[in-house]
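Asks: Just the structure for this:
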Amino acid sequence: MTKKHFFALSPIMLAFSLEAQTTDSTQAQTAADAEKSIERIRIVESRIQRISSGATGLGLDSFDTPQSLSILEGETIADYNLTDINSLFKNVTGINVDSTETDRTYFNARGFDITSMHVDGAGIPFGDIFVGDLDTAMYEKVEFIRGSNGLITGLGNPSGTVNYVRKRPGNDTQASIDLTVGRWSNVRAVVDVSTPLTESGSWAARAVVVHQDKESWLDHYANNRSVFYGVVDGQLSDDVTITFGYSHQDNNSDGVTWGAIPLIYADGTQTDFSVATTTAMDWTYWDTLNKTAFAELSWYITDDLQYTSKVNHIKYEDQSELFYTYYNTGLDADTGLGMLGYPGKFTSDEDTLIWDNNLQGSFMAWGLEHTFNLGVSLADAETSDMDFGALSGFDVMPGLPGWNGTEVARPAWAPAYEAGFTDISLNRFYGAMQLAVTEAFELVVGASFVDYENEGESWGASTSTTEDGSSPYLGFTWEVMEDLNLYGSYSDIYQPQYYLNEDLQPLGSAEGRSYEMGLKKRFDNNFLVSLAVFRTEQENLYEFIEYGDGDGIDDDDYSDDFNYALYRGVTVDSNGFELEFSGKMNKEWTLQGGFTVLTMDDENGDEARTFIPRRTIKLLADYSPQWEEKLHAGISVRWQSEIYNDTAYGRITQDSYGLLGGYVRYQFNEQIALALNLENITDEQYINSVRTDQGFYGSPTNYSLTLRWDY
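Replies: Next comes the predicted model:
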């Protein structure tokens, strides 16, 4: 079986290899010259061989990983103009994007919400809703590991894990500038520069700068963001390398929605507004600031043993003035009346420190090579949420549609008070081993042991909890014939939850089991086709019930019924299969995509989480014609089956729909290229989410033009 090793060659072995190929005069180099050569070799080879540790932490490639793994490379991200994570996620097999509001989004896989977002393998797996528009310009690729992920996160959520792989310096000086203009006054500029800092190349740096301003198909909505990312890596000695960097993303949105337009009338009929309709007031905004400083130390102890220590310090700030609309007796179908206003002002601060220490190695036994991975991760996250009570704005709203964003004036705000706080500690010990039983059969075994503690409060209710848990992992790959792998994996599910139940008590952990089996076939040019069958059994999964103030009384004015989001624990079983393919079909065509089929049932055998599509298709098809090497084109296809949500007023349904997009790029010369990108070419009208009884419409036909200069 062909393995993809993650260790850089030792400087001594590389020096011997180079020496064997040199002339007699080269063999007479001075000791100082030899040392200089060795110094250069370590960091240069490390950059070339840099591989993400993947789903098991063992550095296996997709073919040898006993789970479903999708990777979107930087070239694909750039070609399809996937400038933010929402647009990127929408094009990945098995991943669904649930945009419930303009600036808050859920992501799910295999029926469950994704809670683990890692950067270079480090992160804390908490939070199922993501705020803001995270830019993708600082990442060289993004990995999507579907299925239970306890080995790399410490907690066995059955959806999967997203791992963003940061751009790093290269061995040569390179630079690029991208200038984009598009519909709805979209203007974007990206500058990306990488250069060695020393003659030997032992130290190098890279910087990425982004600025974007754009409006929207939605009335009043606009967004601008600025990104800076800088990283330096180098060699401290023959065996020790270091990397340190900083990223800063400032994301500002105006005319935002808190909630969205109602999707159903009181008589049970579904609303049908124009795609531009919104309930936002023109004074609303939602601003986020993400700042991350990180450092990594790698020590090549021997040719077969490497120690890595990573530290990430993340500062997150969130400021918003929002306007929510709701109804008491429903929305009248004839007049559009029945809605009430509820303004809110909030700030949030989060400070996260993650320190991960990892020992990776390989050894020979029984005439075969085996690999292992051991680690200790210490993480702490402190948050503080401030609430400013509105002194006005709780108004009876006019009939919808027809609002212009000035129906309710910006309120005066009461002094701030701390509405909630958390202090989360997540310490874990983890390990995994790939054991080569035969040349064709390999076992992957591992476990993660977690010590979790949360001291917190939400509007006066305690969310504090302390738990210990573990997530064992067992997998195998069997190359039943050349380039055909049969694989399987099993993992426990252990996911602490910070949600409150109807008694204002912590809901407790979700627990269960996750299974996956499949086949992976590798063809010429490393074109990979995989078929996966999966099953998940989960108990005590959070399910939203209602908002309330904890007193059990429905107040006449509803002004204090939004203090708490209340949940109950439910049992959900998920079953399905995925067919996925990726790689070069031939000299002209490159394909990436797949088909997912899913069923979800609760403890009564009824359909669960029906706002998630049961069948989805994703396809990215790139064409580079041999008859014109300067021309490149691509087609994107997304299709999903019907979704629905049963509410007190009736069923809200979004019928199945498909979206077609693509790009055409012409490379005038080695430096200049021009690209046209199109989205939703057929101008399909669809609702982004039916997770609740409020939502908004997805983008109509969109287009952009990008001029790129490479040095």
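Asks: from here on, contacts and neighbour counts on C-alpha atoms
Replies: Fine.
Asks: Is residue 114 in contact with residue 163, as I believe?
Replies: No. Look at residue 114 against residue 163 with CA atoms under 8 Å: they stay out of range, at 11.6 Å.
Asks: List the residues that contact residue 650.
Replies: Residues near residue 650 by CA atoms under 8 Å, 6 or more residues apart in numbering: 264, 268-269.
Asks: which of those residues tops the neighbour count?
Replies: residue 264 (24 neighbours; other CA atoms under 10 Å).
Asks: what's the distance between the nearest residue to that residue once chain neighbours are set aside and residue 533?
Replies: Spatially, and ignoring its direct neighbours in sequence, residue 264 is nearest to residue 270 (4.3 Å; CA to CA, 6 or more residues apart in numbering). Counting by CA to CA, to the nearest Å, the separation of residue 270 from residue 533 is 36 Å.
Asks: Same check on residue 44?
Replies: Applying CA to CA, the value for residue 44 to residue 533 is 41 Å.
Asks: what does residue 636 give?
Replies: Residue 636 is 25 Å from residue 533, by CA to CA.
Asks: Also residue 410?
Replies: Residue 410 is 52 Å from residue 533, by CA to CA.
Asks: got it, and residue 243?
Replies: Distance from residue 243 to residue 533, by CA to CA: 40 Å.
Asks: And the helices in this protein?
Replies: 11-20, 24-27, 31-48, 74-79, 85-89, 150-153 (DSSP state H).
Asks: Of the ones you listed, which stretch is the most buried?
Replies: helix 150-153 (a mean of 27; mean count of other CA atoms under 10 Å).
Asks: other SSEs contacting that one?
Replies: strand 413-436, strand 441-458, strand 465-481, strand 484-495 (3 or more CA pairs under 8 Å, 6 or more residues apart in numbering; DSSP states H and E).
Asks: Would you mind pulling the contact partners of stretch 207-218?
Replies: 137-138, 184-194, 221-231, 275-278, 699-700.
Asks: give the contact list for the closest residue to residue 695 other than its chain neighbours.
Replies: Excluding its sequence neighbours, the residue lying closest to residue 695 (CA to CA, 6+ apart) is residue 260, at 4.9 Å. Listed by CA under 8 Å, 6+ apart, the contact partners of residue 260 are 100-101, 278-280, 324-325, 694-696.
Asks: how near is residue 260 to residue 147?
Replies: In terms of CA to CA, residue 260 sits 31 Å off from residue 147.
Asks: swap in residue 62?
Replies: Counting by CA to CA - residue 62 and residue 147 are separated by 14 Å.
Asks: neighbour-wise, which of those two wins?
Replies: residue 147 (28 against 18).
Asks: run this one through as well so I can compare:
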Amino acid sequence: MTYSMQPHPARSTLASAVAAALLLLAAPAMAQQAAAPDASAIHVLQIAAGPLDAALEQLARKAGLTLTYQAGELRGLHSAGLAGSHDAETALRLLLAGSGLTAVPLGPGAFALRALPRTGDAAQGGEQKLAEITVTAGNAAVTETENSGAYAAALAGTATRFVLSPRETPQSLTVITRQQMDDQGSVTLADVLQQTPGVTVSHDDSERYNYYARGFSLNSFQYDGVPTFDFGTNSNGLGMRDMAIYDRVEVVRGANGLMSGAGSPAGAVNLVRKKPTRQFQAYAQASVGSEDRYRAETDLSGPLNADGSVRARLVAAYQDHGAHIAYYRQDKRVAYGVIEADVTPRTRLLAGLDYQKIGSQGSSFGQNPLFYSDGSRTRFDRSFNPAARWTNADSSSTRVFAAAEHLFDNGWQLRAEASHWKGDTDQRQANIISWGPYPDQTTGLATLQRGTKTYAIDSNSLDAYAAGPFQWLGHQHELVFGINASHRDSNYVAASGGNLAIDYRRWNNAAPQPSTLRVSQTQTYAFKEYAAYGAARFKPADGLSLIVGSRLNAYERTGDLVYGSGGTGRDDAKEKHKLVPYAGAVYDLNASWSAYLSHASIFEPQSVSDANARVLPSTTGASWESGLKGEFFDRKLNASVALFQIRQDNLADYVATDANERDVYRAIDGTTTRGIEAEVSGQLRPDWQIMAGATWSRPRDKDGQRIDTTRPERSAKLATSYRLPGAWRQLTVGANLNWQGRTWYATTLAGDVPARADEGSFAVAGLMARYVFNSRLSAVLNINNVFDKTYYSGYGLYGSSHYGDPRNAQLTVRASF
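Replies: Prediction:
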């Protein structure tokens, strides 16, 4: 997408009068017309030496320029800075001196950056001509976070497809950068979301995680901004994405139906892949940690020809580790390759593949039972494994993708991406039942359920859009419109191997494997979704921007359900011409602070069913959000505070698991969620990075009762690092802290025996130290759960509980080339 570096001009009198109304109603304001920037105007400039992209951003804000450039052009380039009085075009030429780039006018106050040829020497009389290479839009050049050393990103596009700064985005937005992932030792998606303010991670068993935001399931995921279907509760290891191949993770909280297809009130997660670089770079690293944890990772990137018009990147990782849980072990293989080519001066092609394979031994399905048969709570040791030693869970994921993009002379961009994804899991299970019959505390009698489960998904998707600027009433605005198409087929088969009675106190995880298997359930699904969307970002007045848009969805699901008892069922749903509107407004209060307001519709088809096996209707409703956002220290530090309210009907609320291992839900109407979020991220001062956030979210049904009591209503998270000064400058120290408020789970056992598990508020802390030996060699030590807190990292699902990891350490050594 075209990235436009644009300033925050002085406000008009009329726009200032609108500010108070914006905070309450976001009433649109008519604006005074503003003239296009005058390229001949003289500006007094004081731009410090440093990264070229930062210098250009300062110039763009000061002179009112729009700069368009290609993803890898500025990476690694530096500027000597600029001081004095210059017109915008001269200042731009001086900043680009020696960079190998030149500025080509696109219109009043608008320039595209192009690479100069590598042949011909102007100083010796050779004529400089524009090279026949890409000048494609440059959002990735300013959104990429690797090598930035920062805990904040300048821009992101997950919320609306417009590439905006966090301050310009009228929703809560968090970006977990490559630097923060490396500092905290985050190697899986669960690790990353555990560090994300406002997000709760539930570890359901050895292979599965669920994610929640604002009290609701966070189940909308994207790759490079394109919606995907490869995550889900029953996908087992398929949702355990490895972070080696990603540059950053963008998390927008609040309804995101404009880009995600379904307007879940929780938000959306965008995993942004690493891209090829124009300069060669590489690293290799190895990690060793507690519980026999070993990991190796390598990353190579660079040009494949002399002028850098063809580039490639290869990433590979291997991990083999045990756990605090007895008899559990997992190995993982990850591979990623991508190639990018500038086929014409304005056209780029990209193609890639990512692959992940996980094999686990001693894997569980549901973790430790929460209750004994008399309703009292179990007190298993953290190392207790409810699964037999011979159980296993294997999963594989393969994604192939290709994209093409073209930049037109007027700054508009056309981009299309197609992908094919195939994932499958295969499990052999033997697990102590946690949902009844419950273990007997006196005799040690428990029921071991044996069987197998397989799950396969085959998905194809297409995303295409056009985006660019346009002039209207003397102001420049932005427009984007596009289409999505997705097809997915899935097949799930569960087979029973019969139950066994065991003494859980003495069984030593030894149990015979079943001699025969009987199919107990099959689920065959076909999903089709088509959508067209459009949005406009208007600048009707100085300091005021309005984003309005909508998504038109067509959704169809067909599902065949067959039970081993001979029963059958259908899980069909169809929605035609479902409109999901979106509106947001941002007003600049001053040079640092903005006020915003947004409204989005909620629409989310459901595939869960009630006690009578009837599929629940789609969740509908609306989400409102308002708040303040600030940026400081030349956009190196972002801050925000948000108030939100969510209203929903047909909300799915988990009730229990029945005899067919089918999760039973009920639909709740008239639910209301109110809350507040606060966050700060980025650079507090040179060498000091921080990511901190606090959330209070209060979901209630129409009777005022708390919804899903196993999710905390209050949470706070902190991650920080500081590079020591002087003689200790090679050492960086850091810490992280996750705190959450009290939760509980209540149910009724057989014989109307009440049972309840309470988890009080708790905090888990970690420490980090990084030492840089030289420009090529560094080491990072992470100590997690430093105070060895015993807590549940997930509980309630299937009446089970999963302990969080005890204190552990990991040392990672990296060599860069």
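Asks: Can you give me the neighbour number for the aligned residue in the first structure for residue 174 of the second structure?
Replies: Counting by TM-score structural alignment, residue 174 of the second structure corresponds to residue 70 in the first structure. Using other CA under 10 Å, residue 70 of the first structure has 22 other residues around it.
Asks: Please, where are all the strands along the stretch 201-350 of the first structure?
Replies: 203-215, 222-235, 240-254, 261-262, 285-302, 305-327, 339-365 (DSSP state E, counting those that start in this stretch).
Asks: For residue 372 of the second structure, give me its contacts.
Replies: 378, 438-441.
Asks: Give me the distance between it and residue 438 of the second structure.
Replies: In terms of CA to CA, residue 372 of the second structure sits 5 Å off from residue 438 of the second structure.
Asks: Under the alignment, what does residue 313 of the first structure map to in the second structure?
Replies: Using TM-score structural alignment, residue 313 of the first structure lines up with residue 420 in the second structure.
Asks: Kindly report the same for residue 264 of the first structure.
Replies: Match for residue 264 of the first structure (TM-score structural alignment): residue 371.
Asks: hang on, its match packs against residue 436?
Replies: No. Using CA under 8 Å, residue 371 of the second structure is not in contact with residue 436, being 9.3 Å away.
Asks: Need the counterpart of residue 227 of the first structure in the second structure.
Replies: Counting by TM-score structural alignment, residue 227 of the first structure corresponds to residue 334 in the second structure.
Asks: how close does its match get to residue 24 of the second structure?
Replies: Residue 334 of the second structure is 49 Å from residue 24 of the second structure, by CA to CA.
Asks: Settle it for me: which of the two has more neighbours?
Replies: Taking other CA under 10 Å, residue 334 of the second structure and residue 24 do not tie; residue 334 has more neighbours (22 against 11).
Asks: what about the closest residue to the more buried one other than its chain neighbours, neighbour count?
Replies: Among residues not flanking residue 334 of the second structure along the chain, residue 356 sits closest, at 4.5 Å (CA to CA, 6+ apart). Applying other CA under 10 Å, we find 23 residues neighbouring residue 356 of the second structure.
Asks: I'd guessed residue 356 of the second structure sits against residue 396; true?
Replies: Yes. Using CA under 8 Å, residue 356 of the second structure is in contact with residue 396, at 5.6 Å.
Asks: quick one, what contacts the spatially most central residue of the first structure?
Replies: Centroid-nearest residue in the first structure: residue 162, 4.4 Å away (criterion: CA atoms, centre = their mean). By CA under 8 Å, 6+ apart, the residues touching residue 162 of the first structure are 116-118, 142-145.
Asks: Could you rerun that using 7 Å?
Replies: Contact criterion CA atoms under 7 Å, 6 or more residues apart in numbering gives 116-118, 143-145 as the residues in contact with residue 162 of the first structure.
Asks: do residue 223 of the first structure as well
Replies: 213-215, 252-254.
Asks: Tell me the one among those nearest to residue 356 of the first structure.
Replies: residue 252 (31.7 Å; CA to CA).
Asks: distance of the closest one from residue 453 of the first structure?
Replies: In terms of CA to CA, residue 252 of the first structure sits 33 Å off from residue 453 of the first structure.
Asks: Which one's more surrounded, these two?
Replies: Comparing residue 252 of the first structure with residue 453 by other CA under 10 Å, the one with more neighbours is residue 252, at 22 against 18.
Asks: How about the more buried one: what's its closest non-neighbour residue?
Replies: residue 287 (4.3 Å).
Asks: Need the counterpart of residue 93 of the first structure in the second structure.
Replies: With TM-score structural alignment as the criterion, residue 93 of the first structure matches residue 197.
Asks: What distance do you get for the residue nearest to the centre of the first structure to residue 591 of the first structure?
Replies: Plainly put, residue 162 of the first structure is 21 Å away from residue 591 of the first structure if you go by CA to CA.
Asks: picking up where we left off before, which one in the second structure is aligned with the residue nearest to residue 252 of the first structure?
Replies: Match for residue 287 of the first structure (TM-score structural alignment): residue 394.
Asks: Equivalent analysis for residue 424 of the first structure, please.
Replies: Match for residue 424 of the first structure (TM-score structural alignment): residue 527.
Asks: Hmm, residue 491 and that match touching each other?
Replies: No. Taking contacts as CA atoms under 7 Å, residue 527 of the second structure lies outside contact range of residue 491: 11.8 Å.
Asks: How many residues are close by the match of residue 424 of the first structure?
Replies: Counted with other CA under 10 Å, residue 527 of the second structure comes out at 19.
Asks: which ones are touching it?
Replies: 487-489, 556-558.
Asks: now, which of the contacts of residue 223 of the first structure sits nearest residue 372 of the first structure?
Replies: Nearest to residue 372 of the first structure among the contacts of residue 223 of the first structure, counting by CA to CA, is residue 252 at 43.9 Å.
Asks: mind checking how far that closest one is from residue 374 of the first structure?
Replies: Residue 252 of the first structure is 41 Å from residue 374 of the first structure, by CA to CA.
Asks: cool, residue 186 of the first structure as well?
Replies: Counting by CA to CA, the gap from residue 186 of the first structure to residue 374 of the first structure is 47 Å.
Asks: burial count for the residue lying closest to the match of residue 93 of the first structure once chain neighbours are set aside?
Replies: When the adjacent residues along the chain are set aside, residue 197 of the second structure lies closest to residue 693, with 5.0 Å between them (CA to CA, 6+ apart). For residue 693 of the second structure, the count of nearby residues is 24 (other CA under 10 Å).
Asks: what does residue 693 of the second structure align to in the first structure?
Replies: Aligned partner of residue 693 of the second structure by TM-score structural alignment: residue 594.
Asks: Many thanks, I have nothing further to ask.
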